[in-house]
Each structure stands twice: as C-alpha cells, then as structure tokens.
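Novice: Whatever this is, show me its structure:
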Amino acid sequence: MSGSMVRGRKASTEAAAVIDGLLGVSRVLVGLTARSLGELDADVTLVQTRALVLLASRGPQRTVDLAVELNVAPSTVTRMCDRLVRKGLVERYRRGDDRRATWVVLSEAGRDLVGELMRQRRRAIADLVRSLPIEDPAGLAAALDSFVQAAGEIPEAQWTRRWRASAVRPADAIPA
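Specialist: Below you'll find the predicted structure:
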C-alpha cells in the first residue's frame, strides 16, 4: 500500500472522528437550548427560536429570506411569524421603497428573550468547559471560531453587538 493511500485513509478516519465529535456536541447544544427554553417557560419551538436568533444576529429580514434561511416554505414562515407576533416577540412592517415585501424585526420582548436564552446557555456551556482538561484553549477557540464562520455565522462578540441593536425598526418602516 502506498504512503499516500495510508495518509488518505488516516485523514479520512480523523475527519470521521471530528464529524462524530461535532455531531455529539450538536446534540448537547440542542439539548441545552431545549432545557433553557423550558426553564424560561418560553412558549416557543426550536424552529421559532432559530428564527428569533437569526433576527437577532442579522437584523430585520424579509419573510421570504427568513424562509430560505430556515429551509421552509414562505407560507410556513408566515404562519410562524403570525404566532410570534401574537406572542409579542416580533413585529411585521413594510418599507416605504417596497410595500410588497413583508419584513420582520424582533420586538424588545423578543430581543430580551433571545438575550436571556443566550445567557442561560452561556452559563451551562461555561460549566461544561470548566470540567474539561483543555490543553490548548486558544487553539480550540480558534478552531471553533473557524467552524462558526464556515457555517455562515458570525463570531460571538460581533453577534452580541448585533443582538443589542436587533429590536430597532428602520426609519422608513410602515406597520404591516
């Protein structure tokens, strides 16, 4: 067997181990989110939570763009936003330059819910991290940051800044 085949098989095995590890981490993180939602007694589903988090990190969104991001039909996002509006977590509006498109923005209550959810998750993750023997914290942090960015997300410090400003409706907003 050639050296390149051995290296290729080893790289494939190592990649599979990383993938398996990240799958386990994803189960833990979804579990932490569900637990945090239960502790907050928040009457929102995981998909609704994802929509709220997207609005917090990316600002106001057209409903059609939110549907693409969530990988659901636009009608599904419309119904989901109906529920979130009734719960006071988002507001709908139209823009003066295009009254056909409906936009969604977090309400202050929605921003506050996302903030509290993130604070609870941060505490739970911090507890887990403190229990780990991490040999290279800076290296691990850099690898995780690269993973986050590869997934199209933004680093935590940038996310926090966007979250703080997420309940601001644009000046040209017209209630929908």
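Novice: C-alpha from now on. contacts and neighbour counts both.
Specialist: Fine.
Novice: Can you name the residues that contact residue 78?
Specialist: The contact partners of residue 78, by C-alpha atoms under 8 Å, 6 or more residues apart in numbering, come to residue 63.
Novice: what helices or strands is the strand ranked longest in the chain leaning on?
Specialist: Ranked by number of residues, the top strand in the chain under DSSP state E is strand 98-106. Counting contacts by 3 or more C-alpha pairs under 8 Å, 6 or more residues apart in numbering; DSSP states H and E, strand 98-106 is packed against helix 46-58, strand 61-62, helix 63-70, strand 90-95.
Novice: Against residue 86, how distant is residue 44?
Specialist: Residue 44 sits 12 Å away from residue 86, taking C-alpha to C-alpha, to the nearest Å as the criterion.
Novice: Please give the structure of this sequence too, so both can be compared:
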Amino acid sequence: MTPETCSEDAKFVLVKDILGFIQKLYTEALVVPQGLLETEITMPQLQVLLLLRQHGPLSMGIISKKLCVGLATLTGIVDRLVRQGFVERETPPDNRRVVICHLTPKGNDHYQSLWQFTTDKVAELLDGVDNEGLSIIRNGFCQLEKSIANKLTAAESTDRI
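Specialist: So this is what the prediction gives:
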C-alpha cells in the first residue's frame, strides 16, 4: 500500500465520519416546531422561500432552473405560496413576459421563525461543548467555508468558458 493510498483511505473514513455526525446533527437540530407545521408548507415551497431569502427577488425562470423543476410545476408551488401570503409576484412594466417573485413580510417572518428555531437548537447542542472543542469545531467550519469558496470560484470560471 502506497502512502497516497493510505492517505486517501484515511480521508474517506474521516469524510464518512463527518457525514455521520452531520446526519445526527440534522436529526437533533432540524426538528420543525409545531407552529411551522401548521402552515401546511411543503418542502418544495420551503425551497422557494429559502431561495428568495438567500438571493432576493428572482424570476420564475431562475427559480425553476435552481430547483430543477419545470415552470408549470413551479407555478403551482408559487400559487400556493401566494395564497398563503408568503410570496408576491410582480411583472416589470418593461417586460411583461417575466414574472418576479419576492418574499412578503409574512414569508420573511416564516423563514426567520424556522431559522431561529434551528439556531436555538444548535446552540443548545453546542452548550455541552467546552471552549477548546468549540474552537476546533469553528476551525473545521472555517476550512469547510474555504473549500466552498474554492469550489464556487472554480465553477464560476468554468461557467465563463
């Protein structure tokens, strides 16, 4: 066995362990509070809310591409979000073929409630970790953030070609 093979095997085991820990974290931290379940929001609707929260107003076409769903399917999802008061649609006067979606204050509040619940739950889980452990976890997330930034930069340069 070569040193490279040993290194790759060790990396595989480490990644597998990390993914197991992430799964446990999701299981513990991402329990949806009852109040949010009562809105009868579906996972595709939640994905639209998250996209709009992260990127701001987006056209139906862009949302469709980002979620890998057809425009007809997306129209049904957005119709329900509009009826629930979470999203509004607008048509720019200069291009009536484009439909822009954005969060309403109620949609933003709904997102904030979910995010607050999740962060409170993660903070509760981290409360049992000492300062040294918290520093190690933070440093690990900093490494992950660098990896994400590198992948995004690489993807952007590929997209330009």
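Novice: Once they're superposed, what TM-score comes out?
Specialist: The TM-score (TM-score structural alignment, normalised by the length of structure 2) is 0.76; 148 aligned residues with a C-alpha RMSD of 2.6 Å.
Novice: before we move on, the earlier item: quick one, which of the helices and strands packed on strand 98-106 of structure 1 gets closest to residue 127 of structure 1.
Specialist: Counting by C-alpha to C-alpha, residue 127 of structure 1 lies closest to helix 46-58 out of these; the figure is 22.4 Å.
Novice: now the closest one and strand 90-95, what's the angle there?
Specialist: Taking axes from the mean of the first three to the mean of the last three C-alpha atoms, to 10 degrees, helix 46-58 of structure 1 and strand 90-95 form an angle of 50 degrees between their directions.
Novice: Now helix 46-58 of structure 1 on structure 2. Mean distance?
Specialist: Compared with structure 2 after the fit, helix 46-58 of structure 1 shows a mean deviation of 1.1 Å (mean C-alpha distance after the TM-score superposition for structure 1).
Novice: And that helix, what's buried?
Specialist: Buried positions in helix 46-58 of structure 1, judged by neighbour count with 16 or more other C-alpha atoms under 10 Å: 48-49, 51-58.
Novice: Which residue is the nearest non-sequential neighbour of the residue nearest to the spatial centre of structure 1?
Specialist: Residue closest to the average C-alpha location in structure 1 (C-alpha atoms, centre = their mean): residue 53, at 4.6 Å. Of all residues not flanking residue 53 of structure 1 in the chain, residue 114 sits nearest, at 6.5 Å (C-alpha to C-alpha, 6 or more residues apart in numbering).
Novice: Residue in structure 2 paired with the one you found?
Specialist: Under the alignment (TM-score structural alignment), residue 114 of structure 1 pairs with residue 111 of structure 2.
Novice: Please enumerate the helices of structure 1.
Specialist: Ranges of helices in structure 1, per DSSP state H, are 3-40, 46-58, 63-70, 74-86, 108-130, 137-150, 156-164.
Novice: looking at those, which is buried most?
Specialist: With neighbours taken as mean count of other C-alpha atoms under 10 Å, those reach their highest mean count in helix 46-58, at a mean of 20.
Novice: Pull the contacting residues for the aligned residue in structure 2 for residue 94 of structure 1.
Specialist: Aligned by TM-score structural alignment, residue 94 of structure 1 pairs with residue 91 of structure 2. Neighbouring residues of residue 91 of structure 2 by C-alpha under 8 Å, 6+ apart: 97-100.
Novice: what's the matching residue for residue 58 of structure 2 over in structure 1?
Specialist: Checking TM-score structural alignment: residue 58 of structure 2 goes with residue 61.
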